[in-house]
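Undergrad: I'd like to go over a predicted model; first the sequence, then the structure.
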Amino acid sequence: MTLYRFVTPHRIGKWYRDLRTAQAQACAIGAGFQERKSGQFFAYRETRLEVSDQPR
């Protein structure tokens, strides 16, 4: 199973089973924002996406 999370220099997000959920929750840790009209996610500078195939 592939897991996703966003990491900023000061915070680490939880692991999520799908990218869309990870993006939606990224706002809570200040990792980016999701545009309302298009639904496109924009990560802030120094934010990185971590992907894991390890079961958690």
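TA: Cool, the structure landed. Numbering: from 1, shown residues only.

Undergrad: Please make it C-alpha for all contacts and neighbour counts, starting now.
TA: Will do.

Undergrad: tell me the secondary structure for Gln23?
TA: At Gln23, secondary structure determined by DSSP: H, G, I helix; E, B strand; the rest coil is helix.

Undergrad: hold the first one in mind and look at this next one:
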Amino acid sequence: MTKFRFVTPNRVGKWYADLQQAQAYASRIGAGFLDRLSGRFVAYPGTAMEQRDFAR
């Protein structure tokens, strides 16, 4: 199962089951925001998205 999270220079987000959910909660760690009008995710400078496959 692939999971996603955002990482900033100062904070690390938790792992989420899908990218949309990770993007929706990214503002909690200051990684960026989800533009509700366009539906696009806007990452702040220095933000990285990580994805990892977790074996069951």
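TA: All right, it came through fine. Note that the structure is predicted; figures quoted are calculated from it, not measured.

Undergrad: Can you give me the TM-score here?
TA: Here the TM-score for the pair of chains, by TM-score structural alignment, normalised by the length of the first structure, is 0.93; 56 aligned residues with a CA RMSD of 1.3 Å.

Undergrad: residues near the nearest residue to Arg11 of the second structure once chain neighbours are set aside, how many?
TA: Residue nearest to Arg11 of the second structure in three dimensions, not counting chain neighbours: Ile29, with 6.2 Å by CA to CA, 6 or more residues apart in numbering. Using other CA atoms under 10 Å, Ile29 of the second structure is surrounded by 15 other residues.

Undergrad: What distance do you get for Ile29 of the second structure to Thr2 of the second structure?
TA: Using CA to CA, to the nearest Å, one obtains 21 Å as the distance from Ile29 of the second structure to Thr2 of the second structure.

Undergrad: do the same with Asp53 of the second structure
TA: 4 Å.

Undergrad: Over to Ala22 of the second structure?
TA: Counting by CA to CA, the separation of Ala22 of the second structure from Thr2 of the second structure is 12 Å.

Undergrad: Of these two, which one has the most company?
TA: Ala22 (19 against 13).

Undergrad: Show the contacting residues for the spatially closest residue to Thr47 of the first structure that is not a sequence neighbour.
TA: Leaving out its chain neighbours, the residue that sits closest to Thr47 of the first structure by CA to CA, 6+ apart is Thr8, at 4.7 Å. Going by CA atoms under 8 Å, 6 or more residues apart in numbering, Thr8 of the first structure touches Ile29, Gly30, Ala31, Glu46, Thr47, Arg48.
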